[in-house]
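A.B. asks: how would this look folded up:
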Amino acid sequence: MGNTHGMRNAYGVETVRAAERELMARLPQGALMQRAAAGLAAACADLLGRVYGARVVLLVGSGDNGGDALYAGARLARRGAGVSAVLLAPGRAHPGGLAALLAAGGVVLQEDAEDTVRRADLVVDGIVGIGGRGGLRDGAVPLAEAAREARAVVAVDLPSGVDADTGEVRGAAVRADLTVTFGTHKPGLLVDPGREYAGSVRLVDIGLALPGEPEVEALQHADVAALLPVPGAESDKYRRGVVGVAAGSDRYPGAAVLAVAGALRGGAGAVRYVGPAGGAVLARFPETLVSDRGPAKAGRVQAWVVGPGAGDDAQVVEEVLAAEVPVLIDADGLRLAPRDVVRERSAPTLLTPHAGEAARLLGTGREEVEAARLSAVRELAGLYGATVLLKGSTTLVAGAGGGAVRVNATGTPWLATAGSGDVLSGLAGSLMAAGLEALDAGSVGAYLHGLAGRFAADGAPVGAHDVAEAIRYAWRDVVRTG
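C.D. replies: Model (predicted):
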C-alpha cells in the first residue's frame, strides 16, 4: 500500500519480545525501561492535569510492567504527587524501580490497599504484562474492582487480564481509561473485548524495530483515501464497474432496497438488481437496472452481492457462485452457499457474517465467536478459502490467504440496527465492482459504513436508510482529511 501514513499496526507478543531483546542488547542496562517509564509518567501527568498533590496508587506485579510503573511513580513523586505502591508479589517486585520510588518519597502500602485505591486520583495498573494468559489471579481481583471507583486508571502496555495477542478476556480484568503501550500496538488493544477494557490508547515510541507483517492492522483516513476508487476522465458507467445485487424476496423486499442503497454509494458506475423486489427497488431508486430473469441472464456485472433477504432461494446463490466475478455473500446466502463450491471458485469471494452466522458456519456457539473473534475470523477464512468480514463492535476482515487481519473501529453502537448489514453488503460489493480487492473492499466498506453510522446517528437512534444516506458524507470526510 503506497500510503501507510497513520496505519495502526499491531504485532504479537513473540515478535515484540524478540524486538525488545535485540534493542536491549544495544542499549545500556535499564535504558529501555527508562524510556518506557518516561513515556508512562508523561501520559499520567497529562491525564492528571495537576501532578502536585495528586494521589497516585501503583499496582505492581513481578514483571517489567511493574518496573515501568515503579519508575514512572518515582518521576511523579519527584513532581510532588503522593505515590503509594501495592506490591502483589512483594519479594519479586523490580528492585531498581522499588528503590527509585522509595528514594523519591513514595511508600509501599501494607494494609487498607483497596480503600486507598478507591480514593486515588490515578491508579496505575502494572500487575501483569503482555505475557499474561487468562484472567487476573485471585489476589488481584479485589484491587481491580476497587480501581473502578478511582478517578482514573492507566494500564501499562495492556490492561491486566486481557490477552495481548487476541483481545480475549478470560476472567476478571482491569478496566482502564487510558492504556499506554510501548513500541507498537498489541492486537488485544484493537480487538474486542480487549479494546473495551483498554480505553483510549497512547503509543509511546521506544525505538523498537519491528520486522515483517503485523498480526493486525487498522486502517486510518489516509489509508482509506488512498484505496477509494476515483473515476478517470475516460470513465463511463460500465468502465467504472457494474455491481449486481441478487437480494430480497416477496417476504423481505426491504433487504433488497437497503442493499441497493449501499451499492449506489460505493463507487460502481451502475447497480443491476435481480430478484422479486424490483418494484420496491425502482420506487426508491429509479436509476437501478432491474431484471427478474435470475443472475445468469441478467447481463454483465463486475461483482455480485447475494443473500440479503433471499429467504431459501438456493438457485439464486448457485447462479451467482457460478459467475467468474468477485462475489459477496451475506445473510441467507451464507446458509445456502456450499463450502466446497466457494472453495473452488477462481474469482474472489467475500463472506460477511455476524457472530451468530459465523458460529453456525463454524459449528460452535455465538458466545465462543464473540469471546475469540480473531481466531474465529481466521478459521472461517481458512475453511472457505475466502475473505471473511466478521461484523461486530470491532469488525474484523481476514484475507483468504492469511496475513494481517484488518480491524475496523469506526463503528458505533447505533449501527446495531435492522438492515444496516444489508447497506454494508451493497457498499462493499460496489467497491469490489469498482476494482478493489476483496480484503480492501471489505475493510474500506466497513470503515465508511461505520463513519456513516456515526455521522447519521450523531448521538440519536438511526435507521439503516439514514446510514446509507450518510455514506457520501463519510466518503467526503475521508477524501478531504486523508
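A.B. asks: all contacts plus neighbour counts: C-alpha atoms, from now on.
C.D. replies: Will do.
A.B. asks: Helices of the stretch 351-482 of the chain, start to end?
C.D. replies: 355-362, 366-371, 373-384, 420-433, 438-457, 464-481 (DSSP state H, counting those that start in this stretch).
A.B. asks: Equivalent analysis for the stretch 151-300 of the chain, please.
C.D. replies: Taking DSSP H, counting those that start in this stretch as the criterion, the stretch 151-300 of the chain carries its helices at 187-190, 194-198, 221-227, 253-263, 278-284.
A.B. asks: I'd like these laid out as TSV, including distance to residue 464 and mean neighbour count.
C.D. replies: Shown next, in TSV, are those (distance: least, CA to CA, whole Å; neighbours: other CA atoms under 10 Å):
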stretch	distance to residue 464	mean neighbour count
helix 187-190	26	28
helix 194-198	25	24
helix 221-227	22	19
helix 253-263	7	28
helix 278-284	14	17
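A.B. asks: now the other sequence, so there's something to compare against:
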Amino acid sequence: MTHRDDFRAYFAADIRRAEAPVVEAAPTDAVMRRAAWAVADVARTVVRAQEVIGDGGGHVYGASAAALIGAGDNGGDGLYALADLARSGMAVHAVLLSPDRAHPRALDACRRAGGRVHEPADPDALEQLLRRLRPAVALDAIVGLGASGPPREMAGHAAGVLEELGTPVVAVDIPSGIDPDTGVRHPGAIRPTATVTFGLFRRAHLLASTDCGALELAEIGIGAPAADDGRPAEMLTSIGTATAGELWPVPDVSDNKYSGGVVAIRAGSQRYPGAAVLASHAAVMSTSSMVRYVGPCRDQVLADRPEIVASSVVTNAGRAQAWVSGPGMGTGPETAQELAWILSQDVPVVLDADALRVLAEHPSILRRRDAPLVLTPHAGEFDALAQTFAPAQAGLLAGDRAGAVRGLVAELDSRGVNATVLLKGRITLIDDGRSAFAQDAGTSWSATPGSGDVLAGMIGAILAAREGPGALADVEVPRAVAVAQVVHSVAARLAAEEFGRPGSPIGASDLLGAIGEAVAKVRAVAG
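C.D. replies: Now for the predicted structure:
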C-alpha cells in the first residue's frame, strides 16, 4: 500500500476523546449522517466497479445492498448508509444482529427510506437469508472502536458466508474482528473490499492494512486528538513516497565524496560473499558519498563496485559517519570481537542478521551508548533479542506486534541504549520509544534471500547522510530509517514490474538494480 502522503493513526480512546465535542456540538445524528453518506458513496463505487471487472453488475439502480447491523453508533452508521443507498434506487436490507440494541433513529430512517429489516434467529437462518438475498454489496456495521476479541457467532458465520458468495464488503470504521489498537485479526473477522473510517485513522488501519481493503477517510470535522493530560496524543505514522522523496539526500554544488556521510559496511564471509556485495552495492546506490567495505570478501565487492574503498580489518577501515554490521558475517567469536569494536564507535550503527544473533548470545558487548543503534530483525531474530533483553516480549509477535517492539525498545532504553528497532515484514514496524512507524510494502515479493542485506546497506547510507547538513540533518532516526524502507519497497515493486511482469517473483539482485529508479520515482512524486 505504497502511498503518496503520510498517514497518522491513533489509539481508539484518543479518537473517542476527539470525537466527543464534535458530536455534542452538532445537531442530533448530523455527524453520523455525514459518516453514513461516505459509506454509501463507497458502496455505490464498489457496485459500479463490478461492471468494470465483468462481474455482471455495475448498475446502482435496482441493485441490492445488505448491512450486518450491530449495536450502537457503528450500527447506526450502517442504517443511515442503507437509507442513503435506498434513495439511490437500491433495494436495501438491514440484518439486525442485536435487534434490541439497534440505533432507534437510524433504524427508523432506514425503514422510512424503504429498507427491509430482518432479524435472523440463529446462524442457519442468517446464512439462508444471505444466500437468498445475494446482495451486490454488503456493509459491515457490526462493531467499531469498541471492538475487542473475535466476532460473536452470528457475525463470524456471516463473514464466512459472504466470503463464499464472493460478495464485496464495505467495512464501517474498521472490519469486525480486527482489534482497533493492535491490528490483531481474530478468527472469523470480516474481509472487506474497502473500509471507510471517519476523521482520523485508527492504528489498525496501518498495523492491519492488508486486512482492511481499500482505505477511505471521510472528514467529519475532528481535530488532532490529545491525551488525558492535554499533550498531543501518541501517533503511529506511515510516511508516503512524497516525504521519502523530499528527504532523500541529494548532493548540492558544495558537496564532495565525504560531505554526504561515509558509511562503512562489515558484512560477508567466505561462506556468504553475496551478503557483502548486496549490502555494499545498496549503500553505493543510495547516496553519492563514499562507501567503505571491511571483511574477507574484498575481491568480490571490488569486482562488483570498484569505487568502494575496501580493507580487511575494522580498526583500519578509516573514518565513517555510520556503520552497518551483520549480513552474512557468521556468528563465531571473531564476530563478537568485531561487533564490540564497532559498537564502541560514537556514530550510528545498524545491526542486521548475524550481528543480531551474536548480540543475543553475547549481551555484554552492548553497553551504554548515546549514538543511535538500529536493529533490523525479522521475527525469529526479534524473539532471540527479546529472550535476552526483554523476556516479557518474547513470543508476542503473533499478537500485538507494535506493543512487543515498543517493549523491547523500552528495555534497551533502561540499559542506556539509544535504540531504534525495525521489525521486518510486509508491514514493517519502526520504533525508538518516542516515534513509531508502520510501513506497508505494498507487496510481499521482497521477502526473498538478500533483501534484508540490501535494506541494511540503504539504512546505513541514509544514517551517514543524516550526519551531514542536508534535508535529513534534523530528522529523527526512526523517520530516516522509514525513508530508506519506503524506497526499498518502491524498488521491490519496480523490480517485479520490470519487462511487463507485474507481480512476478524477484531476487535481491533485481531489487538492487531498481534502487536508482526508485529514488528517481519518489523524488518525482515529491516534485
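A.B. asks: With both chains overlaid, what TM-score comes out?
C.D. replies: The TM-score (TM-score structural alignment, normalised by the length of structure 1) is 0.95; 474 aligned residues with a CA RMSD of 1.8 Å.
A.B. asks: The helices of the stretch 151-300 of structure 1: which one's closest to residue 305 of structure 1?
C.D. replies: helix 253-263 (8.3 Å; CA to CA).
A.B. asks: what's the closest one packed up against?
C.D. replies: Applying 3 or more CA pairs under 8 Å, 6 or more residues apart in numbering; DSSP states H and E, one finds that helix 253-263 of structure 1 makes contact with strand 242-246, strand 270-274, helix 278-284, helix 420-433, helix 464-481.
A.B. asks: which one of these lies closest to residue 82 of structure 1?
C.D. replies: Closest to residue 82 of structure 1 of these is helix 464-481 (CA to CA; 42.7 Å).
A.B. asks: Might one say that residue 277 of structure 1 is in contact with residue 245?
C.D. replies: No - in this structure, residue 277 of structure 1 is not within contact of residue 245 by CA atoms under 8 Å, at 11.1 Å.
A.B. asks: Can you tell me what residue 206 of structure 2 aligns to in structure 1?
C.D. replies: Matched to structure 1 by TM-score structural alignment, residue 206 of structure 2 sits across from residue 190.
A.B. asks: same question but for residue 220 of structure 2, I mixed them up
C.D. replies: Using TM-score structural alignment, residue 220 of structure 2 pairs with residue 206 in structure 1.
A.B. asks: Assess the claim that its match and residue 32 are in contact.
C.D. replies: Yes - between residue 206 of structure 1 and residue 32 a contact is recorded at 7.0 Å, counting by CA under 8 Å.
A.B. asks: Redo the helices of the stretch 351-482 of structure 1 as CSV? Include distance to residue 299 of structure 1 and mean neighbour count.
C.D. replies: Below are the helices of the stretch 351-482 of structure 1 laid out as CSV (distance: least, CA to CA, whole Å; neighbours: other CA under 10 Å):
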stretch, distance to residue 299 of structure 1, mean neighbour count
helix 355-362, 31, 19
helix 366-371, 38, 17
helix 373-384, 27, 21
helix 420-433, 14, 32
helix 438-457, 22, 26
helix 464-481, 26, 19
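A.B. asks: Quick one: those as a markdown table, columns for distance to residue 281 of structure 1 too.
C.D. replies: Shown next, in a markdown table, are these (distance: least, CA to CA, whole Å):
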| stretch | distance to residue 281 of structure 1 |
| --- | --- |
| helix 355-362 | 26 |
| helix 366-371 | 33 |
| helix 373-384 | 31 |
| helix 420-433 | 13 |
| helix 438-457 | 21 |
| helix 464-481 | 13 |
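A.B. asks: Quick one: closest of the ones you listed to residue 391 of structure 1.
C.D. replies: Of all the helices of the stretch 351-482 of structure 1, helix 355-362 comes closest under CA to CA, at 6.9 Å.
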